[in-house]
Each structure stands twice: as structure tokens, then as C-alpha cells.
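**Q** Got a sequence here, can you build the structure:
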Amino acid sequence: MLSARIRLVKLKVFKSTLVNYLIVKEQLELIQT
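**A** Okay, the predicted model is just below:
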């Protein structure tokens, strides 16, 4: 049970990190053009 919760938290952190990365990447591309 505990390991499943840890996995869920890791997945949430991974998703939020990925979203933040994509947002920053888009902003950088907008600045460059």
C-alpha cells in the first residue's frame, strides 16, 4: 500500500516537472524568434 502511494507521488512530481519543462521550453522558443 505504501509503495503504491510513493509511486503515485513520484508520478505526480514527474508530470508536473514535465509540464514545467514544456512551458519553459515554449517560452524560450518564443524569446528566440
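**Q** contacts and neighbour counts: CA atoms only from here.
**A** Noted.
**Q** Tell me where the protein has helices.
**A** Under the criterion DSSP state H, the chain carries helices at the ranges 2-32.
**Q** Please work out how many residues are found near Glu29.
**A** Here the count is done by other CA atoms under 10 Å, and Glu29 has 10 residues near it.
**Q** another one to check against the first:
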Amino acid sequence: MFVIKLVLNKTHMVGVILMACALIFQALKIVIVPIA
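**A** Reported below is the predicted structural model:
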């Protein structure tokens, strides 16, 4: 049970990091596209 919880926590962290990366990427696109 504890191991499952640990794995779920890890995958949740990965999901949060991926979402943050996606948000940053979109923000960069919004900033860079008008310049280019």
C-alpha cells in the first residue's frame, strides 16, 4: 500500500512538472511569435 502511494506521488509530480513545462512553453510561444 505504501509503495503504491509512493508511485502515485511520483507520477503525480511528473504530471505537475509536465503541466508546468507545457504552460511555460505556451507562454514562450505567445512572447516569441510576435517578435519573429
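**Q** The aligned partner of Lys10 of structure 1 in structure 2: neighbour count?
**A** In structure 2, the residue paired with Lys10 of structure 1 is Lys5, using TM-score structural alignment. Under the neighbour criterion other CA under 10 Å, Lys5 of structure 2 is assigned a count of 10.
**Q** Check the gap between Lys5 of structure 2 and Thr11 of structure 2 for me.
**A** Counting by CA to CA, to the nearest Å, the gap from Lys5 of structure 2 to Thr11 of structure 2 is 10 Å.
**Q** Same check on Ala27 of structure 2?
**A** For Ala27 of structure 2, the distance to Thr11 of structure 2 under the criterion CA to CA works out to 24 Å.
**Q** can you check Ile4 of structure 2 too?
**A** Note on Ile4 of structure 2: its distance to Thr11 of structure 2, by CA to CA, is 11 Å.
**Q** Those two: who's more crowded?
**A** Residue environment comparison for Ile4 of structure 2 versus Thr11 gives the larger neighbour count to Thr11, 12 against 9, counting by other CA under 10 Å.
**Q** contacting residues for that one?
**A** With contacts defined as CA atoms under 8 Å, 6 or more residues apart in numbering, Thr11 of structure 2 is in contact with no residue.
**Q** let's see it at 10 Å
**A** If a contact means CA atoms under 10 Å, 6 or more residues apart in numbering, then Thr11 of structure 2 has Lys5, Ile17 as its contacts.
**Q** got it, and Arg7 of structure 1?
**A** Val13.
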